[in-house]
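Trainee: here are the coordinates; sequence isn't available:
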């Protein structure tokens, strides 16, 4: 299984000029080795591009994505990692979702397909990241 970050999905569904090809290719590669999953946080992030739940669900079906719950141990780990981030002077705005996603991947030992590896690498160093070369 591979956990897919919202930025990769949004690249594909919006046909993002810069990253759509890279994201589509990596999605196909990841799908060839097992199921592709997202969690509730990623679902909420991608829902911003759709008018209805049915629209989001149809896109997920088209991409053969599964929705997986975030384990409580991952939720706990996300909170602790976020405290470390804040203690190091990190900003409060717009980052908590990344901690839920990174902790989910860490606890369930899932590779994470993302375009934004920096925070994941810093706070979840055990997670295998599938990211652009510039992020590796």
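Mentor: Structure's in. What do you need? The structure displayed is predicted, hence computed values, not measured ones. Numbering: from 1, shown residues only.
Trainee: use CA for all of it now, contacts and neighbours both
Mentor: OK.
Trainee: next one: stretch 3-18 to chain centre, how far?
Mentor: Once both centres are worked out by C-alpha atoms, centre = their mean, to the nearest Å, stretch 3-18 turns out to sit 10 Å from its chain's centre.
Trainee: Below is structure B, check it against A:
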């Protein structure tokens, strides 16, 4: 991560917030927009690879997805081995608790990065993150 990021307040944002903004989800658009704008006013908005990958499914091209994120001044946060290891541990715990997915879920990459960086996570999926990453500050739109 760029050293300049460490001097600013950071927030990692989950895919569902961006989807709310893009689709103008009638149940969540306003709350997600306000929460996003509040965090943006405080500092940098970050995403991890998994968020870009999930979000890109809704765009015709990589350039369109990148343009959307650039317009919101969203920055990419590359994952460290420590964060990747933590994602794997969370996935292991999920499987031990009876989880049925056989591939590491994007949420585990997102939560692990927030935990490793020590930054809050803006998401509508607060329950899963609080279960597997109790150390992170989970911010949910209201």
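Mentor: Structure received. Quantities reported herein were computed from a predicted structural model and do not represent experimental measurements.
Trainee: Can you give me the TM-score here?
Mentor: The TM-score (TM-score structural alignment, normalised by the length of the first structure) is 0.93; 133 aligned residues with a C-alpha RMSD of 1.3 Å.
Trainee: Provide the aligned range in the first structure for the lengthiest helix in the second structure.
Mentor: In the second structure, with assignment by DSSP state H, the single longest helix is helix 81-96. The aligned range for helix 81-96 of the second structure in the first structure is 72-87, by TM-score structural alignment.
Trainee: counterpart of residue 67 of the second structure in the first structure?
Mentor: By TM-score structural alignment, residue 67 of the second structure lines up with residue 58 in the first structure.
Trainee: how near is residue 113 of the second structure to residue 58 of the second structure?
Mentor: Relative to residue 58 of the second structure, residue 113 of the second structure is positioned 23 Å away (C-alpha to C-alpha, to the nearest Å).
Trainee: So for these two, which sits in the more crowded spot?
Mentor: residue 113 (26 against 13; other C-alpha atoms under 10 Å).
Trainee: Secondary structure element holding the more buried one?
Mentor: Taking DSSP states H and E as the definition, one finds residue 113 of the second structure inside helix 106-117.
Trainee: mean shift between that helix and the first structure?
Mentor: With mean C-alpha distance after the TM-score superposition for the first structure, helix 106-117 of the second structure departs from the first structure by a mean of 0.5 Å once superposed.
Trainee: do the same with stretch 49-56 of the second structure
Mentor: Looks like 0.4 Å for stretch 49-56 of the second structure (mean C-alpha distance after the TM-score superposition for the first structure).
Trainee: Tell me which stretches of the second structure form helices.
Mentor: If you assign secondary structure with DSSP H, the helices in the second structure sit at 15-23, 29-42, 49-56, 62-71, 81-96, 106-117, 126-132.
Trainee: Out of the ones you listed, which gets nearest to residue 142 of the second structure?
Mentor: helix 29-42 (5.4 Å; C-alpha to C-alpha).
Trainee: Check which residues of the closest one are buried.
Mentor: Neighbour-count burial for helix 29-42 of the second structure flags 29-33, 35-36, 39-40 (criterion: 16 or more other C-alpha atoms under 10 Å).
Trainee: tell me what it is packed against?
Mentor: Packing contacts for helix 29-42 of the second structure, counted by 3 or more C-alpha pairs under 8 Å, 6 or more residues apart in numbering; DSSP states H and E, involve strand 9-13, helix 15-23.
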